[in-house]
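Trainee: Only the shape, not the letters, is given here:
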């Protein structure tokens, strides 16, 4: 056996990968290196992550790191073999890619686990000398360059050791002799540059995407619904409602993306993204939390296309940019995965510094992709809101808005949204909700660590399908006797000009995303058979062509007969009224709960549930109304006691308010799909991406099956 490994070592020194079969007596010997390792492993999750660079085997049911006993180690060795003894197709534990013939050389370790040769060689380069799956120590290591004649027992590269006292992300100044001699690339540098002008250039859009024929098929659908079709001639209405309904165009290609390495492989005509992730790696993220965060980031990285760029900011007591905006080519993905896998948890929580670094990355870009966004995840209280003595400072919600750097708030229609994920029971949901509201992003509450990847999947399912930008809806009265009184648009800014005109700043829309707005007008008595009330226009930027598109809606009018036997309310208008009323009830209940009146808050929610159940759309079994009722009931249950409200009720309510105010899907509680609460705003591509994530979580070590895209129902219908 020794001669076989000698031949393997010589082959690997020449950049050749070979498969060395195990001999029979070695497989049957329980006193292997794996067995010795498993007998001495103490189960310390954080220490094991430090050795392996964050790669830990996850149990397919519990999704938490498990100990590798002697029996489980032997089971792991045989998992990649079929009953016939032939090696089966598997997934590389480092890049999560498929290992098939013709996709690059493979490396078979002493413990029989197989990896892409380039992936494991790069992993070992950073000092990891144990198997990422079973944690067995390796005596023979893969290298992409000739092996050095180092003394026996000496590591060929030193592990990256992060200081544990303050959570900062500095690499030791003394590099290993191997790295110094061979100048190997690393995801980290000794110090950060003062200017973030080292981003990788963007890949410019093809001219074929910019032609007018393509743009003509990607237009926003705009409709208007008056609350009733007719009112008597002599009658007048002081607050007559008209619903404006918008729907973004569908994606150009909806082929199953499970057959490809990324979602964007099936979306050749969507806008590329500049994504900055700001990740909490404080001490409270140690162990399983950090391991699952790394897995979730690996999912994000694998689903970005070569046109997309990614930069990662990690923060604890301080913050550091791990790498500049890099295109997610094969090399870029591997580079990003290495950086994520090398993270360690320690120190405090300084969200403000993390956001400042994220804003700096965006602000100092020399080139820009059409779509840009920030993802922020934290599980703790920000040091910005903590006094020097360690006690909490009483601050108003508006004070938290200063956490958002002004450099990314360049205007109402040009803001860079920060999609915030509050993790666990200890995060500051008030400040994080305020950050998302100020920037135009959403706030999601991740109650369970198992939902991190699903939450990220749903979010990027939207970010990777932006088809409309800077959308503005303009409202103009047609009849001079009609007066525009108000616009209900949630968190979207609106203006009314002298009762004659109005506008709504909507911003970005994902593929097939919908928006509803209620416009109130005063209707005077009439002499004609019909009264034309309003006219609608919309303008937006096509992110692919970077050109403005102007559209004109149909005039909205009502009949004016002498008498109306029965006034029939529009189902679309009534549904939107119910939704707006429920959102207001949630806001009122939260105000009551914050001043300690939990019983009053519960009564407010109960009253709204009664209104909903008695409405015509509620009695008809409308799916949006069913979801709203389930959400109100869940909020009531999370207000049973002050402790329960502090632990999860507040964050759950704020996530719901964020979802309804922006009409966009958020994660709430333990599961995205809990009671179908998020379905009302999910887009088809969000659903597709979520299914992809859940499939990977259910079977993390097996090839992913092909799953066809599902048709999510519209939030506007039954």
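Mentor: Everything's here; your move. Bear in mind the structure is a predicted one, so any value in this text is a computation, not a measurement.

Trainee: contacts and neighbour counts: CA atoms only from here.
Mentor: OK.

Trainee: what's residue 114 in contact with, if anything?
Mentor: Taking C-alpha atoms under 8 Å, 6 or more residues apart in numbering, we find residue 114 in contact with 92, 106, 107, 108.

Trainee: so how far is residue 608 from it?
Mentor: 57 Å (C-alpha to C-alpha, to the nearest Å).

Trainee: Could you do residue 338 as well?
Mentor: If you go by C-alpha to C-alpha, the gap between residue 338 and residue 608 works out to 50 Å.

Trainee: higher neighbour count, the two?
Mentor: Higher neighbour count among residue 338 and residue 608: residue 338, with 23 against 20, using other C-alpha atoms under 10 Å.

Trainee: OK, contacts around that one?
Mentor: So residue 338 contacts 122, 123, 187 (C-alpha under 8 Å, 6+ apart).

Trainee: The second one: how many residues sit nearby?
Mentor: Spelled out, that is residue 123. Residues lying near residue 123 (other C-alpha under 10 Å) number 23.

Trainee: how about the helix or strand hosting residue 603: buried residues?
Mentor: Using DSSP states H and E, residue 603 sits within helix 598-614. Within helix 598-614, the residues scored as buried using 16 or more other C-alpha atoms under 10 Å are 598, 601, 602, 604, 605, 606, 608, 609, 612, 613.

Trainee: That helix - contacts with which helices or strands?
Mentor: helix 571-594, helix 623-637 (3 or more C-alpha pairs under 8 Å, 6 or more residues apart in numbering; DSSP states H and E).

Trainee: Outside of the shortest one itself, list whatever touches it.
Mentor: In other words, helix 623-637. Contacts with helix 623-637, where a contact means C-alpha under 8 Å, 6+ apart, come from 575, 578-579, 582, 586, 602, 605-606, 609, 612, 617-618, 649, 652-653, 675-677, 680, 715-718.

Trainee: orientation of it relative to helix 598-614 in degrees?
Mentor: Relative orientation of helix 623-637 versus helix 598-614 (axes from the mean of the first three to the mean of the last three C-alpha atoms, to 10 degrees): 160 degrees.

Trainee: tell me which residues of helix 623-637 are tucked away?
Mentor: 623-632, 634-636.

Trainee: what's the next secondary structure element after it?
Mentor: Helices and strands here follow DSSP H and E; after helix 623-637, the next one along the chain is helix 642-644.

Trainee: and here's the other structure:
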């Protein structure tokens, strides 16, 4: 039978035809095909024998011999991954997801009905979203009128404290779809590192979480249904990941359509849902390249409608975010950034391929600590004449009423301890001679609490007010450090966007000068002179960007990806990974809007990292140390002891 030609490409089975020495697949009907040929056929939706039309129940996927095991992988793990992984033929409808686990009610907890609403005070004790406001100056002269007075509105999600066991028991379960590029460029060490990173993700999911693995190259395949990560589920997931082999092109559009179908067709839904997309190449199917970067490319076409965030032009419902990872220097950063933007996800740049596990760890550290969903901030003006004129909300949708007397910001989902800061610019009118204070705004919020499942409303403890002294006394006004810090950040984001636009036009010297000028402005700011950690981290970030936009080669290799990952992070005030090649030592970086700092693993180069993310990053670091090969002398000693025994 081996001498018969392949039923698809008609090439010699012994030579491999188009597959070039490809493995042979023997179907249930006994017909044989090159593995490469039959994989392409199945990716196009055919689930029957091309020769006799017999319907197949199972399709094999084998680990290829040239996919090196990750450094330090155990022999048993390698052997397990090398075994064939048999996956069922994909059904037409993905309604085969595993049912959810219903967590038992905690002692003393009342059972809440759907739609219930509770009211919480903003005590800052960790059980509710904490709200605060800061005025640009503590005082404005009584006879002065300010048209652009800045007020900072700050929100912080409830803490995820109480220990790891308590946090695991209280957190909301996750539906996660991982979409993994296995095109030909992923062959070898890249694929081995991806498998190792996925093993870490699987190990850190709980029995209430569900995982689906999708692989894609020229087509896309669902390797396993959306399954709970019990011991059996984890073992099955690891076999699915171990079966991955690299070959073919890069069809990101097909991969995201498959992920959307998994989420759309499921019968059950966990409270938190997300997609992780990793790719090291450029889509050559949905958005064909025209040579180099194409600013007119319609990258939105890669995203199915059901994954588009409502405020980005999609439907009225809440769409799951797609967190994208550009792997190496050859991926399409513009495409990955667009996908993240239109779905409400983040874009991370993994230049240092060995650090992909840390990138995944940071991401799932956040996803496994979601504390708040559907958060909306509401702002109401208090005194007559006070009006909101502008809101600096980044990628978050904001709205100002026609009369300027109210505004709102739709924030959405927050991880435990995560913070958001928004600048509002308001009109401060002249005050009557008898008024010593002007009440500007009051802030409240509503959200769905993930611990109780209830819709909760929180009112800020205090209104934002300014004193109104006479002109002779107006010199007593104090400047807000919090507002200054946010002004520095917002102005830096604007200049980063301008530098990116200049670089895309080919004006690299102009882009570098924009970033140099902004870096100097950050250093001169009052917050930086006071030793603010966020300003120090931002200055370092601008310096790195400046080096990466200096010329065309550097910008094409890494500058575009680094800048876009920074814009993604700052626009959402959420941590992304920028794992740079050549970094060998940890750094200290700002955490959140509070100006503190945390010791971060190598390559974590941005602010907004939460404690849960840090914890998962530490787990990743420790797991990699455990699998790292011992030094040669130590290994030789172990070999001698093994021989003696």
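Mentor: Everything's here; your move. Not measured: the values here are computed from a predicted model.

Trainee: could you pull out the helices for the stretch 351-500 of the first structure?
Mentor: 351-363, 429-439, 452-463 (DSSP state H, counting those that start in this stretch).

Trainee: Contacts for the shortest one, please.
Mentor: Going back to what we said before, that points to helix 429-439 of the first structure. 397-398, 400-401, 403-404, 408-409, 415-422, 442-443, 491, 650-651, 654-655, 658.

Trainee: Can I get the buried part of the residues you listed as one ChimeraX selection?
Mentor: A single ChimeraX command selects the buried members of those (16+ other C-alpha under 10 Å):
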select :400,401,403,404,408,409,415,416,417,418,419,420,421,422,442,443,491,650,651,654,655,658
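
Trainee: follow-up on the earlier one: can I get the buried ones among the contacts of helix 623-637 of the first structure as something I can paste into PyMOL?
Mentor: Only the buried entries of the contacts of helix 623-637 of the first structure go into this PyMOL selection, using 16+ other C-alpha under 10 Å:
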select buried, resi 575+578+579+582+586+602+605+606+609+612+617+618+649+652+653+676+677+680+715+716
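
Trainee: Map residue 685 of the first structure onto the second structure.
Mentor: Residue 685 of the first structure maps onto residue 612 in the second structure, with residues paired by TM-score structural alignment.

Trainee: same question, residue 384 of the first structure
Mentor: Superposed on the second structure with TM-score structural alignment, residue 384 of the first structure falls opposite residue 285.

Trainee: For its match, give me its contacts.
Mentor: Taking C-alpha under 8 Å, 6+ apart, we find residue 285 of the second structure in contact with 250, 251, 252, 253.

Trainee: Scan the residues you listed and report the most crowded one.
Mentor: Per-residue neighbour counts (other C-alpha under 10 Å) across the contacts of residue 285 of the second structure peak at residue 252, which has 31 neighbours.

Trainee: That residue reaches residue 300, doesn't it?
Mentor: No - using C-alpha atoms under 8 Å as the test, residue 252 of the second structure is too far from residue 300 to be in contact (11.6 Å).

Trainee: what about the strands in the stretch 301-450 of the first structure?
Mentor: For the stretch 301-450 of the first structure, applying DSSP state E, counting those that start in this stretch gives strands covering 309-315, 319-327, 371-378, 418-423, 443-446.

Trainee: Turn the ones you listed into JSON lines, columns for distance to residue 230 of the first structure.
Mentor: Formatted as JSON lines, the strands of the stretch 301-450 of the first structure follow (distance: least, C-alpha to C-alpha, whole Å):
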{"stretch": "strand 309-315", "distance to residue 230 of the first structure": "53"}
{"stretch": "strand 319-327", "distance to residue 230 of the first structure": "56"}
{"stretch": "strand 371-378", "distance to residue 230 of the first structure": "44"}
{"stretch": "strand 418-423", "distance to residue 230 of the first structure": "43"}
{"stretch": "strand 443-446", "distance to residue 230 of the first structure": "41"}
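
Trainee: out of those, nearest to residue 548 of the first structure?
Mentor: Closest to residue 548 of the first structure of the strands of the stretch 301-450 of the first structure is strand 371-378 (C-alpha to C-alpha; 15.4 Å).

Trainee: quick one, the closest one and strand 309-315 angle?
Mentor: Using the same axes, to 10 degrees: strand 371-378 of the first structure against strand 309-315 is 20 degrees.

Trainee: Other residues contacting strand 371-378 of the first structure?
Mentor: Strand 371-378 of the first structure is contacted by residues 271-280, 351, 358, 416-423, 427, 463, 466, 543 when judged by C-alpha under 8 Å, 6+ apart.

Trainee: give me that answer again for 7 Å
Mentor: Applying C-alpha atoms under 7 Å, 6 or more residues apart in numbering, the contact partners of strand 371-378 of the first structure are 271-280, 416-423, 427.

Trainee: do the same with stretch 514-525 of the second structure
Mentor: Contacts for stretch 514-525 of the second structure (C-alpha under 7 Å, 6+ apart): 488, 492, 495, 496, 499, 528, 529, 535, 539, 542, 546.

Trainee: wouldn't residue 187 of the first structure be in contact with residue 339 here?
Mentor: Yes - applying C-alpha atoms under 7 Å as the test, residue 187 of the first structure and residue 339 come out as touching, 5.4 Å apart.

Trainee: ok so residue 72 of the first structure is a strand residue?
Mentor: No - applying DSSP: H, G, I helix; E, B strand; the rest coil, one finds residue 72 of the first structure to be helix, outside a strand.
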